[in-house]
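Visitor: Sequence first, then the predicted structure:
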Amino acid sequence: MEGDGATETLLGKRGSGSGGIRELSFVKEFGQESKSLWALSGPAIFTYIFQYSLGALTQTFAGQIGALELAAVSVENSVIAGLAFGVMLGMGSALETLCGQAFGAGQIRMLGVYMQRSWIILLVTACVLLPIYIFAPPILSFFGESDDISRAAGKFALWMIPQLFAYAVNFPIQKFLQSQRKLMAMAWISLAVLILHIIISWLLMFTLGWGLVGAAVSLNTSWWLIVTLQLVYIFYTKSDGAWSGFSWLAFRDLYGFVKLSLASAVMLCLEFWYLMTLVVIAGRLDNPVIPVDAMSICMNIQGWSAMISIGFNAAISVRVSNELGAGNARAAKFSVVVVSITTITIGIILMAVVLATREDFPWLFTNNAAVAKETTRMAILLALTCLLNGLQPVLSGVAVGAGWQSIVAYINIGCYYIVGIPLGILLGFTFNFGAMGIWGGMMGGICLQTLILILITSTRNWDKEASEAESRVMKWGGATANDG
């Protein structure tokens, strides 16, 4: 397991009882916990930024070809691939709870079994999602996207089918490595692939003139290269005993594993589909190419800033699941306090950066003056969204680490789909605020969800959560770890 001895010693003192906690001043304890979180979140942030940049840079290159090409890649990336990404990441997130808590409880061998079960489920899910890629144009048109954008995005979606299956293999691998704190390996692999992706994309899209076909070839190649290199790393190192080869245990309890995976998928999909729906709604505005492009650029920036919080999301999920699996309720709760303070501070900094560069950053994504002007106009809302992104994803990570997916799914339905989307439609169309109104409605839903998650997190009985984690490890195979 990666990590330094000082951090592990401190965590051991915490787990021994409340007396060890009282011996440390708050400032010293905060510093030690912050060090532990940054050791996890740092590599995770870089990994997610590098992997997110694959699609974001492809979108940027497409914007240099033309406005329609930018809209096609943006809509496919946000709607079609975004839907698949949400489902796959959500289904794979069941491993964050199970692998993290099993690792904390010392049931190392079961991590490899859990990953194999997730592969089976996600590959089947990828086949179920194929019609969305195949029939993308009529689906987008049904939800109000313009015909030109629907046709272009649908054509690009067909070329991106290999990425769908890369998602199915990649996300279980990520959660498997993440739960063991083996994040540096993922970061280095993602960086190497990103560098190759930039070179290949420029060569295919501009030098050879392949346009969007070149974008699809380079993006598919990059995602499958990440999958291949991560598998080589796991098979070669055996992951400190977590990987012991393929096992028939992977086919046990699949029905129960599917139910847990679906709960995780519903929670995260409701968040991803929320953003996807707003892009589709923007397509119903007058002259939709400009507002869709502007909103897509803002979401691109927002996505990069969100990668920082998602890195902390991964870190707090590991910390909470590991500590609850080991029975250290107090340590898990304190980790939540530290990560919340840290990410709010980062959100304030990012908000200031967006406001300071609002006249300049749109030109990195487009050469269209109208699109750049609309993007600059939306920069204030983008800045506020970056501030909200400082805390909301982290609280979702706490929920995954503790196994609260079902509760958060209901919260997401109410905040996003009963409040956020109707508010966005009201502001965007009834009050004629356009893309800014739609984005403002989105923020209203996120604000409400964040407040509810703060209330839930602060009022939970963490000793009870630790007891439930022990029961969960036994239920999902901990007791059978040695009988396969």
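Guide: Yep, it's here. Numbers count the residues shown, from 1 in each chain.
Visitor: Going by C-alpha atoms from here, please, whenever you check contacts or count neighbours.
Guide: OK.
Visitor: Tell me where the stretch 51-200 of the chain has helices.
Guide: Along the stretch 51-200 of the chain, the segments classed as helices by DSSP state H, counting those that start in this stretch run 67-75, 81-92, 94-104, 110-134, 136-142, 147-159, 161-179, 183-202.
Visitor: Identify the residues contacting the residue sitting nearest the centre point of the chain.
Guide: What sits nearest the mean C-alpha location of the chain, by CA atoms, centre = their mean, is Ile310, with 5.9 Å. Ile310 is in contact with 44-45, 48, 393-394, counting by CA atoms under 8 Å, 6 or more residues apart in numbering.
Visitor: okay, pairing it with this:
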Amino acid sequence: MDNGVQERLLGPEAEEEGNLKERVWEESKKIWRVALPGVLSRVSSFGTIVVTQSFVGHISGPDLAGYALVQTISVRFVNGILLGMSSATETLCGQSFGAGQYHMMGIYLQRSWIVDLITLTILVPVFIFGTQIYKLLGEQEDIAKAGGYISLWFIPFVYNFVFSLTIQMYLQAQLKNRIIAYLSIFQILLHVPLSYVFVYVLNWGIPGAMLALCTSSWFLVLGEFVYIFGGWCPDTWKGFSKAAFLDILPVEKLSLSSGVMVCLELWYNAILVLLAGYMQNAEVAISAFSIGLNINAWEFMISLGFLGAACVRVSNELGKGNAKAAKFSIKVLLGTSVIIGVFFFILCLAFGSKIACLFTSDEQVAETVSDLSVLRSFSVLLNSIYPLLSGK
């Protein structure tokens, strides 16, 4: 039968269906072009923390619980503040890029380094007095001591946030986020064998695991420095400037307000781990909760990548005055994210009892993580929906 006869017999429905498929395909390509670098960079960067937890978990139970306390409470607290403060950098750089004032982006970047360095240095006692803080919060003495020791190793690690977070916002504002994805992938590819060598081959234990984490995280920062200083941002980076030291107070106020807001949003998970420390078998409870939350958060990085794509696609279409296209983009984004969420939902249900073996040799911890697999699976599924709706 000839194509023209087919079209007449099937009517406009067939034409609309074919057109819908093309529209979905074209929109999907636009979405993935924006989302993929963000997804890869977030999954890879957070993956180094999860991989380190896996190596620490096979060293000893108290160390795993101590690592969980530091990573979930102290590091998340500091990371939340710096992440929020870095969003101020994104706002200022984005405005400068849109206005064509490219030279100001480099100045805003340097200014954010100064502000973030001062802020983080003020917060360093959170790690120096880790043992005392965890005891004050009511944690068991052996877990508090393990956490206090590990928190000292986190000090060189958290300083990478000052540069990695701000540079990410700086590059995103000028649509150069692919380099971050490439560096992040290489970061985790370096981190896994490095952790194995330091922990098992050289038998350095906790210092080896933490040294691998610090090394791979600073590799990412050094790669970003090479990209910026090497001339790949000629319009926005004009070298170091004294202007970066001017008008710091307004930037500090804007950054801190954003930082406190993001920090409060991130702390609800930390409260669960903190409360786990008051349970009868605190070591097992803290370790199990932390493993579950980190698996959940690792998958959540994918949703955050799609959230970034949603912001870009919707703002692009609304900027063109095309509200229908913006609505269609959200539908495709939501559908894609839900499909990925269902995939990980099934994966968590199918392998819920085996996932814990990657993180610990303790049978009690593994069993507790397994008991929480159904709740974790539904949490993973919901992760694929609410970030996009909240960001719409």
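Guide: Now that the structure is in, tell me what you want to look at. From a predicted model like this one, the values you see are computed outputs, not experimental measurements.
Visitor: TM-score for this pair?
Guide: The TM-score (TM-score structural alignment, normalised by the length of structure 2) is 0.88; 374 aligned residues with a CA RMSD of 2.4 Å.
Visitor: and the helices of the stretch 51-200 of structure 1 as TSV, adding mean neighbour count and distance to Gly15 of structure 1?
Guide: Compiled in TSV, the helices of the stretch 51-200 of structure 1 are given as follows (neighbours: other CA atoms under 10 Å; distance: least, CA to CA, whole Å):
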stretch	mean neighbour count	distance to Gly15 of structure 1
helix 67-75	26	47
helix 81-92	26	29
helix 94-104	30	12
helix 110-134	20	23
helix 136-142	19	52
helix 147-159	21	50
helix 161-179	24	19
helix 183-202	20	24
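Visitor: Let's have the ones you listed in a markdown table, adding distance to Ser53 of structure 1.
Guide: Output for the helices of the stretch 51-200 of structure 1, formatted as a markdown table (distance: least, CA to CA, whole Å):
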| stretch | distance to Ser53 of structure 1 |
| --- | --- |
| helix 67-75 | 13 |
| helix 81-92 | 14 |
| helix 94-104 | 23 |
| helix 110-134 | 22 |
| helix 136-142 | 24 |
| helix 147-159 | 18 |
| helix 161-179 | 15 |
| helix 183-202 | 7 |
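Visitor: Of the ones you listed, which is nearest Leu382 of structure 1?
Guide: helix 67-75 (17.1 Å; CA to CA).
Visitor: whereabouts in structure 2 does the closest one align?
Guide: Using TM-score structural alignment, helix 67-75 of structure 1 lines up with residues 61-69 of structure 2.
Visitor: Mind reading off the mean deviation between that stretch and structure 1?
Guide: Averaged over the aligned pairs, stretch 61-69 of structure 2 sits 1.5 Å from structure 1 after superposition, using mean CA distance after the TM-score superposition for structure 1.
Visitor: tell me how far that stretch is from the chain's mean position?
Guide: Centre-to-centre, stretch 61-69 of structure 2 and its host chain are 21 Å apart (CA atoms, centre = their mean, to the nearest Å).
Visitor: contacting residues around it?
Guide: 53, 56-57, 142-148, 150-151, 206, 273-274, 283-284, 286-287, 290, 360, 362.
Visitor: Ile316 of structure 1 and Val339 touch, don't they?
Guide: Yes - between Ile316 of structure 1 and Val339 there is a contact under CA atoms under 8 Å: 7.2 Å.
Visitor: Overlap in contacts, the two.
Guide: Looking at what touches both Ile316 of structure 1 and Val339 (by CA under 8 Å, 6+ apart), the common residues are 37, 394.
Visitor: Distance check, the aligned residue in structure 2 for Glu374 of structure 1 against Gly277 of structure 2.
Guide: Aligned counterpart of Glu374 of structure 1 in structure 2: Thr368 (TM-score structural alignment). Thr368 of structure 2 is 15 Å from Gly277 of structure 2, where distance means CA to CA, to the nearest Å.
Visitor: Among the two, which residue is more densely surrounded?
Guide: Using other CA atoms under 10 Å as the criterion, Thr368 of structure 2 and Gly277 rank with Gly277 on top: 24 against 18.
Visitor: Would you check how far apart Phe229 of structure 2 and Leu222 of structure 2 are?
Guide: Separation of Phe229 of structure 2 from Leu222 of structure 2 (CA to CA): 10 Å.
Visitor: Settle it for me: which of the two has more neighbours?
Guide: Between Phe229 of structure 2 and Leu222, counted using other CA under 10 Å, the more crowded position is Leu222 (16 against 13).
Visitor: What's the more buried one aligned with over in structure 1?
Guide: In structure 1, the residue paired with Leu222 of structure 2 according to TM-score structural alignment is Thr228.
Visitor: same question, Gln140 of structure 2
Guide: By TM-score structural alignment, Gln140 of structure 2 lines up with Ser146.
Visitor: again with Val380 of structure 2
Guide: In structure 1, Val380 of structure 2 lands on Cys386 (TM-score structural alignment).
Visitor: same check, this time on Phe289 of structure 2
Guide: In structure 1, Phe289 of structure 2 lines up with Met295, judged by TM-score structural alignment.
Visitor: For the alignment partner in structure 2 of Trp202 of structure 1, give me its contacts.
Guide: Alignment note (TM-score structural alignment): Trp202 of structure 1 maps to Tyr196 of structure 2. Taking CA under 8 Å, 6+ apart, we find Tyr196 of structure 2 in contact with Phe55.
Visitor: swap in Gln140 of structure 2?
Guide: Counting by CA under 8 Å, 6+ apart, Gln140 of structure 2 has contacts 277, 282.
Visitor: hmm, try it at 10 Å
Guide: 134, 277-278, 281-283 (CA atoms under 10 Å, 6 or more residues apart in numbering).
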